[in-house]
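Novice: I need the structure of the sequence given here:
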Amino acid sequence: MPLKIEDLKPTEGSRKAKKRVGRGSGSGLGKTSGKGHKGQKARGSGKISKIFEGGQTNIIRRTPKYGFTNKPFKKVYSIVNVETLEKYFSENEEITPEILLEKKIIKKLNDGVKILGKGEITKPLVVKANLFSRSAKEKIEAVGGKTEVIQ
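Specialist: Model prediction:
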């Protein structure tokens, strides 16, 4: 016999009846509606913060603040790898932060440009940047290029 849509019904116990509170003492949840007498959880919304520890100073306020932050004076450099320079520039070309910005190799100048040594380089280039990693400097100079630190 095929199953018809009108024969479908939930299984026994899968649909629980809603708790009807405050409907007389005979219901079992009358008067205080299952909240007991007085106290914080019996009143209003009865919400207690996750960090509340019954009036004891909570752990967030007990733990000491520690460490040092240099946030207002932190320097953020735009990073360019030597493999990127290899890809976008020809031999003996002069590279400055403004040219990198113009060619959209970097999105923003920030506090300057730092050249890192990821990848290989085969062309001699004249690179002017605010910072160079040791490996980047070695790789650029090994192929006959020049590095110049600008401020």
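Novice: going forward, measure contacts between C-alpha atoms and count neighbours the same way
Specialist: OK.
Novice: and stretch 85-93, which residues are buried?
Specialist: Leu85, Glu86 (16 or more other Cα atoms under 10 Å).
Novice: Which residues does it contact?
Specialist: Contacts with stretch 85-93, where a contact means Cα atoms under 8 Å, 6 or more residues apart in numbering, come from Glu120, Ile121, Thr122, Lys123, Pro124, Leu125, Val126, Gly145.
Novice: number of nearby residues for the fourth one?
Specialist: Looking back up the chat, that one is Lys123. Burial measure for Lys123: 19 neighbouring residues, criterion other Cα atoms under 10 Å.
Novice: before we move on, what about the one 5 residues further on?
Specialist: Counted with other Cα under 10 Å, the neighbours of Lys128 add up to 20.
Novice: Am I right that it sits in a helix?
Specialist: No. Secondary structure of Lys128 (DSSP: H, G, I helix; E, B strand; the rest coil): strand, not part of a helix.
Novice: and for comparison, fold this next one:
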Amino acid sequence: MELNNIKPAEGAKHAKRRVGRGIGSGLGKTAGRGHKGQKSRSGGYHKVGFEGGQMPMHRRLPKRGFKSHLLKFNAEITLTALEALGLAEVNLVALKQAGAVGELAKVVKVINTGAITKAVKLSGIGATAGAKAAIEAAGGAVA
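Specialist: Model (predicted):
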């Protein structure tokens, strides 16, 4: 192999479409832009959502609602799911390893859904008032 014999891979290079170069090319005269009008002219186009001067949809409809971008860092776990884990001590790392909460979760809270019979010690995890009462009734603790 010599430097003067190196070629690009087959099919890697192809000729660019040259518009406005005569009728034989198939893209002469109007250069594939049709006839007249705003879209046929250079620099002639409109912004996204433009409706010809009519009040656009995104301005006709009312603004409504709000969704916090921080919600993806919050997670919750039920008493039933906590029972199913079968761990004596539960923290954020243990919940992530078990797949009970998402990998992005930073704040986890136990909610009072279902029942719990095993004693579970929570560390670094919140709990609702009802869930805390149920955990303590089962002999567990919320730190």
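Novice: on that earlier part again, if you look at the contacts of stretch 85-93 of the first structure, which of them are in strands?
Specialist: Members of these lying in strands (criterion: DSSP state E): Val126.
Novice: just the strands in the first structure please.
Specialist: Going by DSSP E, the first structure shows strands at 78-81, 94-95, 113-116, 126-129, 131-132, 146-149.
Novice: Could you dump those into TSV with distance to Lys139 of the first structure added?
Specialist: As requested, these are exported to TSV (distance: least, Cα to Cα, whole Å):
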stretch	distance to Lys139 of the first structure
strand 78-81	11
strand 94-95	15
strand 113-116	10
strand 126-129	12
strand 131-132	11
strand 146-149	10
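Novice: Which of those sits closest to Ile105 of the first structure?
Specialist: Closest to Ile105 of the first structure of these is strand 78-81 (Cα to Cα; 7.8 Å).
Novice: which residues sit against the closest one?
Specialist: Against strand 78-81 of the first structure from outside (Cα under 8 Å, 6+ apart): 105-106, 108-119, 136.
Novice: sorry, back to before: of all pairs in the contacts of stretch 85-93 of the first structure, which one is the farthest apart?
Specialist: Glu120 and Val126, at 15.8 Å, using Cα to Cα across the contacts of stretch 85-93 of the first structure.
Novice: And those two? Which one has more around it.
Specialist: Set Glu120 of the first structure next to Val126 and count neighbours by other Cα under 10 Å: Val126 wins out with 19 against 15.
Novice: Alignment lookup: the more buried one to the second structure.
Specialist: Structural alignment places Val126 of the first structure opposite Lys121 in the second structure (criterion: TM-score structural alignment).
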